[in-house]
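> the following block contains a protein sequence and its predicted model.
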Amino acid sequence: MQVFRDRDDAGEQLAERVRELGLADPVILALPRGGVPVGYVVAEQLGAPLDVTVVRKIATPDFPETAVGAVTAEGAPILNEGLSRMVRADDDELARSAEDERAEARRRVKIYRGDRPAPRVAGRDVVVVDDGLATGMSARAALSALGEEGAASLTLAVPVCSPDAARALEDVCDRVVCVHSPPEFHAVSLWYERFPQTEDTEVQELLRRAGV
């Protein structure tokens, strides 16, 4: 079942697909943590700048393992209304959770980027990279926030994706680039031979190498 040796291999294969788009001035924004090793290779292959866009999942106290939404450091929260109803999420609880996670997203941006300014997004071709697309909730939050910043075009680029999740994102980006889109999609990790957890220190090192 495995298609990729590791995230480096996935990044190399994905870079070829993104190169075919012929984007004039792309900026690669990776989703930490697992998307950063993939995004690093894509940025290196394309000679493009690399940075991060941090997304945090929103949950409720009663169901802490069930993500009912997602939020970035600056964008509006994205909620899955169906899931919210299923877990009987209270509006006040959701609002508190969203603000807590937004604060955590900002904290993580500081960890990864330090005092350096965010890259310019307005008028540029933005490529959002992750190591896979399962539900699409994090990607939707990232793409929606970047769209509000005036990106010239928005591309989501992932090595492997759920076809349903990819189609569901067509309203918030110009295109989804995916190397492998199996009709029977399971966990992202199943498509990699090696899929270790990416640590914050690795993210920081890759961003340092990329000149962020």
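Arrived safely. Numbering: from 1, shown residues only.
> all contacts plus neighbour counts: C-alpha atoms, from now on.
Noted.
> hey, which helix is longest across this protein?
Of all segments of type helix in the chain, defined using DSSP state H, the longest is helix 91-113.
> and it, what's buried?
94, 97-99, 101-106, 108-109, 112-113 (16 or more other CA atoms under 10 Å).
> what residue is smack in the middle of the chain?
In the chain, the C-alpha nearest the mean C-alpha coordinate belongs to residue 31, at 3.6 Å (CA atoms, centre = their mean).
> number of residues surrounding residue 19?
12 (other CA atoms under 10 Å).
> I figured it hits residue 48, correct?
No: the criterion here is CA atoms under 8 Å, and residue 19 misses it with residue 48 at 10.8 Å.
> the nearest residue to residue 8 once chain neighbours are set aside: what's it in contact with?
Among residues not flanking residue 8 along the chain, residue 38 sits closest, at 5.9 Å (CA to CA, 6 or more residues apart in numbering). Applying CA atoms under 8 Å, 6 or more residues apart in numbering to residue 38 gives the contacts 7, 8, 10, 11, 12, 30, 129, 130, 131.
> cutoff 7 Å now
Contacts of residue 38 were listed using CA atoms under 7 Å, 6 or more residues apart in numbering, and they are 7, 8, 10, 11, 130, 131.
> use this one as the comparison:
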Amino acid sequence: MYRGSHSTQFADRTDAGRQLGERVREENIGADVVLAIPRGGLPLGRAVADALGVPLDVVIAKKIGAPGNPEFAIGAVAADGSIWLNDDVIQRQGISREYVAREREQKAAEARQKAERYRNGPPPELAGKRVLVVDDGVATGATVRACIERVRSEQPARIVLAVPVGSPRTIAELERMVDDAVVLETPPDFHAVGQYYRDFTQVTDEEAIEYLDAG
């Protein structure tokens, strides 16, 4: 399990992806498929998949926001309904089960629609495969957690998380959910993923699909 600790700024997501791909190869971590988390994870996923010579696909989840504060994630749900919830926050804020169930159904539908837009054809078979999950960074980790649960539901042989930068606390929690992890940077003063990129321009859906189709 590789976890860096110094603080480097990446030029952009492709640069981060190249560095991540090199590190994954140095660590001799094999993979049968790379699953990127859209949209920001796709430039990195493309670089990592190319470095390993394996196919690139997507795993998609949508955040569930708190009532009246959609930017504050209380959980996330993947396209198949796989869900991760921050139970402590939900209980502390008194958020109803009805609200969570309603949001879960709606956000899962949105994730399915996004997957259909990105992908031509069925999703890859993951049972018995070595799966590498890639994103551009991890802050609270809500989306990544739901994506990992989504992958785990298909009983792969191995799940590895690969990200260039993340909150030390969140990364430590995520490491317990996967078989291995490669993280280039875990800065002790982490605040937001974007601060570790010189260019953190938002990736459009059209650009994300181009990365997916480039293999």
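Received the coordinates, thanks. The structure presented is a predicted model; accordingly, all values stated were derived computationally and were not measured.
> tell me the one among the buried residues of helix 91-113 of the first structure nearest to residue 120 of the first structure.
Closest approach to residue 120 of the first structure among the buried residues of helix 91-113 of the first structure (CA to CA): residue 113, at 14.1 Å.
> so what corresponds to that closest one in the second structure?
Correspondence of residue 113 of the first structure to the second structure, assessed by TM-score structural alignment: residue 119.
> now do residue 169 of the first structure
In the second structure, residue 169 of the first structure lands on residue 174 (TM-score structural alignment).
> what's the closest non-adjacent residue to its match?
For residue 174 of the second structure, ignoring the flanking residues on the chain, the nearest one in space by CA to CA, 6+ apart is residue 145 at 7.2 Å.
> the first structure: which residue goes with that neighbour?
By TM-score structural alignment, residue 145 of the second structure lines up with residue 140 in the first structure.
> for residue 52 of the first structure, grab the count of nearby residues.
Count around residue 52 of the first structure with other CA under 10 Å applied: 24.
> same question, residue 33 of the second structure
Around residue 33 of the second structure there are 22 residues (other CA under 10 Å).
> any idea how far residue 119 of the second structure is from it?
Per CA to CA, to the nearest Å, residue 33 of the second structure is found 15 Å from residue 119 of the second structure.
> all helices for the first structure, in order.
7-19, 35-46, 81-86, 91-113, 137-148, 163-168, 200-209.
> select, out of those, the one closest to residue 191 of the first structure.
Of all those, helix 7-19 comes closest under CA to CA, at 9.9 Å.
> quick one: the closest one to the second structure mean distance?
In the superposition with the second structure, the average deviation recorded for helix 7-19 of the first structure is 0.7 Å (mean CA distance after the TM-score superposition for the first structure).
> again with stretch 137-146 of the first structure
On superposition with the second structure, the mean distance recorded for stretch 137-146 of the first structure (mean CA distance after the TM-score superposition for the first structure) is 1.1 Å.
> tell me the contacts of the counterpart of residue 7 of the first structure in the second structure?
Residue 7 of the first structure maps onto residue 13 in the second structure, with residues paired by TM-score structural alignment. By CA under 7 Å, 6+ apart, residue 13 of the second structure lies in contact with 43, 44, 136.
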